[in-house]
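Could you look at this predicted model? Sequence included:
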Amino acid sequence: MIILKSPDEIEKMREASLIVADVLDEIEKLIEPGITTEELDRFSENLIMKRGARPAFLGYLGYPKTLCTSINEQVVHGIPGPTKLKEGDIIGVDCGALLNGYFGDSARTYPVGRISDEASRLLCVTKEALFKGIKEMKEGNRLHDISAAIQNHVESAGFSVVRQFVGHGIGKKMHEPPSVPNYGTPHTGPLLEKGLVLALEPMVNAGDYNIEILDDGWTAVSKDRSLSAHFEHTVALTDQGYDILSLRM
């Protein structure tokens, strides 16, 4: 069942989401060749705790870290560790926080130094696709209007949207109904209503959309080992239209 949120609940979710936004802003300053994903993870855990929140991913279904750090062909759920970033890498960083009983969730993909033209275009298209989807989040639309907007933008650029992972509702639980695929038929799916809060998150491969899970049981990679990018925002539908809770204005 889709759980609609009150204005007060949405403000609580904004507080959690802005902690995540601040973490991702600070991580952007740290990303450079030579830093390890473990260092990024420790920094993020400390910052979340200092803000009075709890890392949402740490211990979730047994996940061992605060961040998901996914490099190059890694799609999502890469586990931080001793891996050092290299010039030309791209790294997707997914972060969540729990504050006063409510979750916030956001992700960005960053360049490490100078990256290839293809990688740069992939990041640009994926971020654009997220905002194309967000703009479809309005009363009277249906859920798959969001999905179709994302898919159309990605595929028109020659890339592919991952099918096996999707966006989701969010609130007192990190994953709530509905699931929000990044592909679909417009004018289908549940009607969008005021109070809906979604974590919208296109995951886009430069090649084929198929993925596989590595032996660690978490890390998803593109099956053809093409580059992959991931952007995510927590977004509420209010009287004023869509409201990006994980974006500090």
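Perfect, thanks for sending it. Numbering: from 1, shown residues only.

okay, CA-based contacts and neighbour counts for the rest of this
Will do.

residues in contact with the longest helix belonging to the chain?
Scanning the chain for the helix with the most residues, using DSSP state H, yields helix 7-30. With contacts defined as C-alpha atoms under 8 Å, 6 or more residues apart in numbering, helix 7-30 is touched by 40, 44, 47-48, 51, 53, 93, 95-100, 102-108, 110, 171, 195, 197, 234, 236, 238, 245-248.

putting a second one here so we can go through both:
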Amino acid sequence: MNCIKTDSEIKKMRTSGRLAAEVLEMIEKYIKPNMSTEDINQICHDFIVHEKKALSACLGYHGFPKSICTSVNDVVCHGIPNKKQILQEGDIINVDITIIKNNYHGDTSKMFFIGKKSILSQRLCKVAQESLYRALKIVQPGIPLYTIGETIQNYVEENDFSVVKEYCGHGIGRNFHEEPHVLHYKNKENNIILKKGMIFTIEPMINAGSPQVKCMKDGWTVKTKDRSLSAQYEHTILVTEYGCDILTYQKNEKISPKLVNKK
């Protein structure tokens, strides 16, 4: 499997990652009660296309109809923005951005709180973000890929939440989804050894209740089977000789953009 990027590819991926991160930084001030998820989609689309002179990777991908994914409350992933879906006080929403610039992709997502936060939603989002951070802190050349999933699953289950197993992180570059598959739970068959120059996403989806999910009739929207809340954070990362670089690093992250993990 040749998923190691060249220096010129890495340079382009740094640009794509930064642009994707800038979309999430930009949209934060707009996300408020009584706005629709279609409003969020339109603001992000205009920013990607007109301000950043980039493309949305989601728009038209296998027929996906919008430029971003907006997953509210019990939606795990791939929520379709809709002008009839109005955000309410107390909701949580994941905004998932993938852009294409100079033929290379940048992919990232994060959670936003709508107005007042409940104790459960606050704790769920904190654990989801921390599970991602803990995984990032172990990435370095020479480790097997499954240790990422093991780190995430152990931390999430210690906190009495569950990890969705049907969806995973992925290699990324000229294509939206490339090898390898990055599972968010322990599976020793997922034993590829990480090497300097690999670029992939880590994007754990964490449920407050059961890990089971179901796909809606639209063929995209995935919800928790028990209607419990779900949260997800995602970064695109580069394996470096010293650990990893977070290519989609955003302001106010509680972690460094360059992680030195090598013992």
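Cool, got the structure. This structure is a prediction, so every number in the text was calculated from the model and none was measured.

on that earlier part again, so among the contacts of helix 7-30 of structure 1, which ones count as buried?
40, 44, 47-48, 53, 93, 95-99, 102-108, 110, 171, 195, 197, 234, 236, 238, 245-247 (16 or more other C-alpha atoms under 10 Å).

Take those and keep only those in helices.
L40, S44, L47, I48.

Closest one of those to I2 of structure 1?
If you rank those by distance to I2 of structure 1 using C-alpha to C-alpha, I48 comes first, at 28.1 Å.

List the contacts of F165 of structure 1.
Residues near F165 of structure 1 by C-alpha under 8 Å, 6+ apart: P181, M203.

quick one: which of the buried ones among the contacts of helix 7-30 of structure 1 sit in strands?
93, 95-99, 102-108, 110, 197, 234, 236, 238 (DSSP state E).

Redo the ones in helices among the buried ones among the contacts of helix 7-30 of structure 1 as JSON lines? Include distance to G78 of structure 1.
Shown next, in JSON lines, are those (distance: C-alpha to C-alpha, whole Å):
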{"residue": "L40", "distance to G78 of structure 1": "13"}
{"residue": "S44", "distance to G78 of structure 1": "15"}
{"residue": "L47", "distance to G78 of structure 1": "20"}
{"residue": "I48", "distance to G78 of structure 1": "19"}
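
Find the residue at the geometric middle of structure 2.
E234 (2.4 Å; C-alpha atoms, centre = their mean).

show me what contacts that residue?
Counting by C-alpha under 8 Å, 6+ apart, E234 of structure 2 touches D107, T108, S109, K110, L132, T201, I202, E203, P204.

What about the last one, how many residues nearby?
P204 of structure 2 sits with 30 neighbouring residues when counted by other C-alpha atoms under 10 Å.

In structure 1, what residue corresponds to it?
Under the alignment (TM-score structural alignment), P204 of structure 2 maps onto P202 of structure 1.

Wait, its match touches S228, no?
No - between P202 of structure 1 and S228 there is no contact under C-alpha atoms under 8 Å: 10.4 Å.

Give me the common contacts of those two.
Counting by C-alpha under 8 Å, 6+ apart, nothing touches both P202 of structure 1 and S228.

about what we covered before: how big is the offset of the longest helix of structure 1 relative to structure 2?
Here the mean offset of helix 7-30 of structure 1 against structure 2 after fitting is 1.1 Å, by mean C-alpha distance after the TM-score superposition for structure 1.
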